[in-house]
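S.K.: Have a look at this prediction, sequence included:
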Amino acid sequence: MKTGREKQLVAGILAHVDAGKTTLSESMLYLSGRIRKLGRVDHRNAFLDTYELERARGITIFSKQAVFSWENIEIILLDTPGHVDFSAEMERTLQVLDYAVLVISGPDGVQGHTVTLWRLLKRYQIPTFIFVNKMDQAGTGRESILKELKKRLGEECVDFGEASAREDRSSEWFEELALCGEELLEEYLGTGQIEKSSVAEAVYSRKIFPCYFGSALYTDGVEELLEGMREYAKSKAYPSDFGAKVYKIARDEQGIRLTYLKVTGGILKVKDILPDIEEKVNQIRIYSGSKYETVQEVAAGGVCAVTGPEHTYPGQGIGAEEGLDMFVLEPVLTYQIQLPPGCDVHSMLQNLKQLEEEDPQLHIVWEEQLGEIHAKLMGEVQTEVLKNIIKERFGVSVEFGAGDIVYKETIEGFAEGVGHFEPLRHYAEVHLLLEAGERGAGVQFASDCSEDMLDRNWQRLILTHLEEKEHRGVLTGAGITDIKVTLIAGRAHLKHTEGGDFRQATYRAVRQGLKRAKSILLEPYYEFRLEVPGENIGRAISDIQKMYGDFEPPELEDGMSVLTGTVPVSTMRGYQTELLSYTGGRGRLFCSLKGYEACHNAEEIIDMKGYDSETDLENPTGSVFCAHGAGFVVKWNQVEEYMHVESPLKVSLPEEERHSYEPASSSASRIELTEEELDAIYRKTPDPIRRMADSRPITVKAPERGKYDAKREEYLLVDGYNIIFAWEELKALAEINLESARDKLMDILCNYQGYKKCILILVFDAYKVAENPGEVQKYHNINVVYTKEAETADQYIEKTVRNMDRKYDVTVATSDALEQVIIMGQGAQRLSAKGLKEEIELMLKEIRSEYLGRPAEDRNYLFDYMTDELAKEMESVRLGKSGNFENILKTDRKRV
């Protein structure tokens, strides 16, 4: 998308719900000539309310894009949700904005969510214009509102509506601008005025926030706002190296996956391969409302939606652009998703994961112990919207259970965590330092381990494993936060260590460290502003105290008593209704999420949750060691007695502090593990999770197996085409000749079967071949199956596993997530495509090491089998002293 305009801006419109944000967008589009008729939210015909539920409810649920021109600038307008329940969608949009327009309702003033938006704009350093809307309503004094803006948002809020429009700008206006920065003050003192370019630079650097007043419904003041953006907004300069920032994932009416992004460097063209993720751009769309036009390229500064990529996610940086992993706003409530009778839970999990792609903060999880699907949401309105989306998209009517608070856990002080994983033919040990971090810092990871002790590649792998999942605390099983985790030591084995071993050791080290540390339960807190009539202030103070809140001494503002402070979310829920009741409708409550603090009733919550960290099989606290060829589990409080690497902390700590790292005196019983059980631990661990891929894997526990029988035959079923298109070298070969890729996979698996001695069945889809009866071939030492018409490889494998009726040890190699869930439910074990490749590479390493390690006496040397005379003549020939080699050879043959 190229433009001949002097400026191109990406501007977002933000507001508290019902401030008139969508109406302002409508007015801007109308005045620019982009639309011919003004739509209205209450008439359900607004240009940017494209979703039926948005029109029915009169609120914005999804961010929208519109493109229009004003004079010499092109504005890409992004309309964002105003309701607090959809604020995560709004925050994701902030990543790509050049400027923001913050809309404030004149009658309501600066509300609680408005303050949250203001803080977010400061965090993302977005230059901001302010538009005070609904000035046509009674009780909206320009001076009083501007005074409130300066008090609540900052003295840098300056009225640009009338003063900047006059040619003879008043000296008072210039003086107000001069107070916003030293450079502006020097210019004013030197010349008696301030140039537009200087004002534009101050707006860009967030030293001035231009304020405009009007009524969007009647387009009053909107033209002044557009003129202000034309005069005082600057176009960004972008680098030539390609970069892009993903801010949204969606699907169109045909179900095609759309990646919304802003190009932040270079040019994006159709059929380009996106760097890092190596996926092709099939189509570039420029949306305006519900309609779009396709273009061949988009230059830096442009915003578009692309089709093709399947593994993008909001916040992702592509090319030269850095990504954003952690957002400020997050849900504080978790709900159970209740499915109707007869609904397939596994299929529904896959469907919900699709929604999680679009809104990662839904955090869809399968609670295995409860047998329930849970989602994290902002509030009741979002649950209603989500129910409609699920019904509309998947045809399933779901309900939501009562919302529960999302708790988190952290630690006090510091502790060392040790994880060891050493079943037969595997080895890894990891030492982590867990330190308490600042509130709101999240979980941070670092390495402080010498490369002489542990190779850099292993260290990077450990950091990857730390980042790939949400680690659970040991008090209630809630996610951990505000902790710094540092790798301080580790050990690998030259022959037996592979990536999955460090995954297990890392997870166990985190859990063991949490068990040793003093854990603290955290709960979300609101920052509130409570306005009540003077006669009700005593009741308000009493209520806040009962809710375990803290507050500043009350202040008197415009005849109302004002309380500000913090209070737990759990105790404040539902208070708005009570407030309106006892104040006769005159009281006002503004809340914004402050963050997580220590839980006010931690013991009660811990008892209610009833979480036992020792029975959480998915998150073990102990380690696996090996002795006399057998593996055994050591409990968390005995790991230090068995670990192989000396603790770096013990060496550095003073003598009086070392006692805190001594193992407990009570002896833990050793639990012997069979080879099958150790293999199950290793195989059931999910493959490393890429952030660019779908969200966390679905965890479905397979039914318990019977007692291990060493005589049972082992079967390996391989989904052929799934493996071919999952392995890069086979995929590349398949693009040239699919039959060659099949043959190569068959040869690889023949070698593997010869080493593993299992019964190997390779299954290929042939269901699209008309009247195909199916075929089974014997290829050397493996069985190759071509499925019959209308039968996929998945169906054949599922049927075969079910027919085996758990009489055999069955493993299925596939990376199809749904197929993995199904086969585990049938009692089989799963092996991903990547896991199979690692197994084969390990086999080749072991074969190679065995060959290279054979004793020297096993080798055959030519001279060992010659006669003495022939050996002497061969040596003479080698040295060039004799040419009589043929005669001696004839003589030697006659002797033989």
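M.R.: All right, it came through fine.
S.K.: only C-alpha atoms for contact and neighbour calcs from this point on.
M.R.: OK.
S.K.: Tell me how many other residues surround V303.
M.R.: Using other Cα atoms under 10 Å, V303 has 29 other residues around it.
S.K.: show me what contacts it?
M.R.: Shown in contact with V303 (Cα atoms under 8 Å, 6 or more residues apart in numbering): 10, 76, 260-263, 286.
S.K.: Distance check, the residue nearest to Q125 when sequence neighbours are not counted against I748.
M.R.: In space, and not counting its chain neighbours, Q125 is closest to R206: 7.5 Å by Cα to Cα, 6 or more residues apart in numbering. The gap separating R206 from I748 is 62 Å, by Cα to Cα, to the nearest Å.
S.K.: putting a second one here so we can go through both:
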Amino acid sequence: MPRTTPLEKTRNIGIMAHIDAGKTTTTERILYYTGINYKIGEVHEGTATMDWMEQEQERGITITSAATTCIWDNNRINIIDTPGHVDFTAEVERSLRVLDGAVAVFCAVGGVEPQSETVWRQADKYRVPRIAFVNKMDRPGADYERCMQMMRSRLHANPVAIQYPLGKEETFRGVIDLLEEKAIIYRDETLGAEYTEEEVPAEYKDIVREYREKIIEAACEADEKVFEKFVHGEAISTEELKAAIREGTIAIKLTPVLCGSAFKNKGVQPLLDAVVAYLPSPVDIPPVQGWTPDRSGVEVRAADDKQPFSALIFKIMTDPFVGQLAFFRVYSGSLTGGSYVYNSTKQVRERIGRLLKMHANKREEIKDVFAGDIAAAVGLRNVTTGDTICDENKQILLEAMDFPEPVIAVAIEPKTKADQEKMGIALNKLAQEDPTFRIHTDPDTAQTIISGMGELHLEIIVDRMMREFNVGANVGKPQVAYKETIRSKANAEGKYIRQTGGRGQYGHVRITVEPSAVGAGFVFENAIGGGVIPKEYIKPVEQGIKEAMESGVLAGYEVKDVKVTLYDGSYHEVDSSEIAFKIAGSMAFKEACRKAHPALLEPVMKVEVVLPEEFMGDVIGDLNSRRGDIEGMEARPGTQIIRALVPLSSMFGYATDLRSRTQGRATYTMHFSHYREVRSKGICLGTRRNPWRKRNTSERSRT
């Protein structure tokens, strides 16, 4: 079956923003105006198409990325609506990895909020071109210019307004198109489906002139031809300005800014026009680069149906009716349902059962997929998020996604014996779907420990176990993911000798440990000379040290940011073995850490509290009592913002405490910032047992 939409008329976009900026509301209007939905779904009523999970409908937030497809002006737009809550950052990460463009939604009142910064950085990481939509222009305190100023100062972006609001707050009735120099006024009785184009009101003429000059200035920076015309005093047409803005957007030199109110059905159609006009199609972006399977050379795939097939799995979902669904983005070539693909990450050949086009949780079976398409496959058994599937004769390995490490853990146990077996199956299926959710068993207590990105993340996991898998569970108190490090340099020796009658075991190493740069992780240096330790035993020494790092000397937490230098040792021609040197390396590392002034590190969260001014003193005092450092304060219309760095261990139950202190009038957001040394003397290391610890092979071999 041939392609129905030309590749240059395809757009793969994501809707990204801070929680409650209006992403899903905007997406629902897009589905309505493009004819996918016959009525508008509302987040606050629990009827939004894209928020299809029960937990999403109850809480009024997006938890999982939902994909859909719509047609606008003969262009096919594949949309992924992403979550805004910090606990579900991984959903944004994996979506942006496979998208060609994004719409960043900002609240006109809140402006650039903490999670806006996080998702913007993620888009920068994958070099995703984006346009901005300043939503909620009808709200009290809405400020379009301030929002753009915050984009410059906080995101280091180059926002270029191509629209200006016509009225604001309760008088907001439409937008002014600064390129076409016309006013677009929406009719409320048709839910914004109909609008009139009028001349710009006289009181806005000067504003339009000022902003058009800024557009021409930005166009000159983006396009040399426009610059030449400007220098020679020639007239620049609207079409030339649009072409220059498109060029600048795709090159990530500028961000076109539009405005509106999705909830009041104003400004969504011009946003769709901007998606088509300024965001790239798969042919506008550079060909995707990957490696040969042995990573010895670079492979390149252009977005072309005639190229060998290559795609990236970006999401796994368990469906009660069809089993495991693997969402993938096709970068090159085409694929037919029922054919075989090669998983170059796992190096296995698998058969695709059926191909599906997704619309939230509804699905439509399709026969083929082509370059630039986003679809789901049924029948792939051995895939995980980040795997590459490709043509077996022309293999390529695409770059996978990096996901943050969990920062919080809880113990979980089944309520009944009947739940015991089902719980293991349910947890493994949920872990397959979510790369930031981990499971392991505590070696000392045999308890099952689950870890994730925050309290809400784990709460949703337990809730899904109950609803989707009918598994009841009791959950313990949250545990923080502490880490350990060292403060100074130290030397140590590790000698492992065992005689058992036959061939013995002999391994002997001398090492130096010292702190490495913050965030550098584990650095291993081999300074052995003269064959003191044979080459084949160096790698086992490094492996033994790595395993010893999983359980530190202070409280059994993982050790980070350490440099280890192996400088001396000895071996026995008969008794030495890889396992002996592995154990010797582990012993030496433990001994060196004890001498190097070990320290406990804790995760610190960036907290932003929005509250009425009269509660400022009480809330600041409370944050200080939680070992928080106040970073700054900011006044906004009717509210105050407090920004602070607070240890995660002090933030459990903060939502309830904040509500009681502010009569329910304050809100807060937090996301992970960094690890720092524990300052509180109240943490007793001698009695603390690490629920994250996994017993390593060196420990097992000695028991």
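M.R.: That came in fine, so what should we check first? Remember, it's a predicted structure, so these values are computed and weren't measured experimentally.
S.K.: What would you report as the TM-score here?
M.R.: The TM-score (TM-score structural alignment, normalised by the length of structure 2) is 0.76; 623 aligned residues with a Cα RMSD of 4.1 Å.
S.K.: quick one on the thing from earlier: between R206 and I748 of structure 1, which one's more packed in?
M.R.: Set side by side, R206 of structure 1 and I748 show more neighbours around R206, with 19 against 11, by other Cα under 10 Å.
S.K.: which residue in structure 2 lines up with the more buried one?
M.R.: The alignment partner of R206 of structure 1 in structure 2, by TM-score structural alignment, is I252.
S.K.: Likewise for L14 of structure 1?
M.R.: Checking TM-score structural alignment: L14 of structure 1 goes with M16.
S.K.: Can you get me a residue count around its match?
M.R.: Residues near M16 of structure 2, counting by other Cα under 10 Å, number 30.
S.K.: okay but the match of R206 of structure 1 is in contact with R127, surely?
M.R.: Yes - contact criterion Cα atoms under 8 Å: I252 of structure 2 and R127 qualify, at 7.5 Å.
S.K.: In space, not sequence, find me the middle residue of structure 2.
M.R.: In structure 2, the centroid-proximal residue (Cα atoms, centre = their mean) is E93; its distance is 2.9 Å.
S.K.: Which element, helix or strand, includes that residue?
M.R.: Element membership of E93 of structure 2, judged by DSSP states H and E, is helix 89-97.
S.K.: In structure 1, point out the residues matching that helix.
M.R.: Using TM-score structural alignment, helix 89-97 of structure 2 pairs with 87-95 in structure 1.
S.K.: on that earlier part again, from the contact counts, what lies against the helix holding E93 of structure 2?
M.R.: Judged by 3 or more Cα pairs under 8 Å, 6 or more residues apart in numbering; DSSP states H and E, helix 89-97 of structure 2 is in contact with strand 10-17, helix 114-125, strand 310-319.
S.K.: got a list of what the residue nearest to the centre of structure 2 touches?
M.R.: Going by Cα under 8 Å, 6+ apart, E93 of structure 2 touches 119, 122, 401, 403.
S.K.: Tell me how far the first one lies from V105 of structure 2.
M.R.: Using Cα to Cα, we find V119 of structure 2 at a distance of 11 Å from V105 of structure 2.
S.K.: higher neighbour count, those two?
M.R.: Counted by other Cα under 10 Å, V119 of structure 2 and V105 do not tie: V105 has more neighbours, with 27 against 22.
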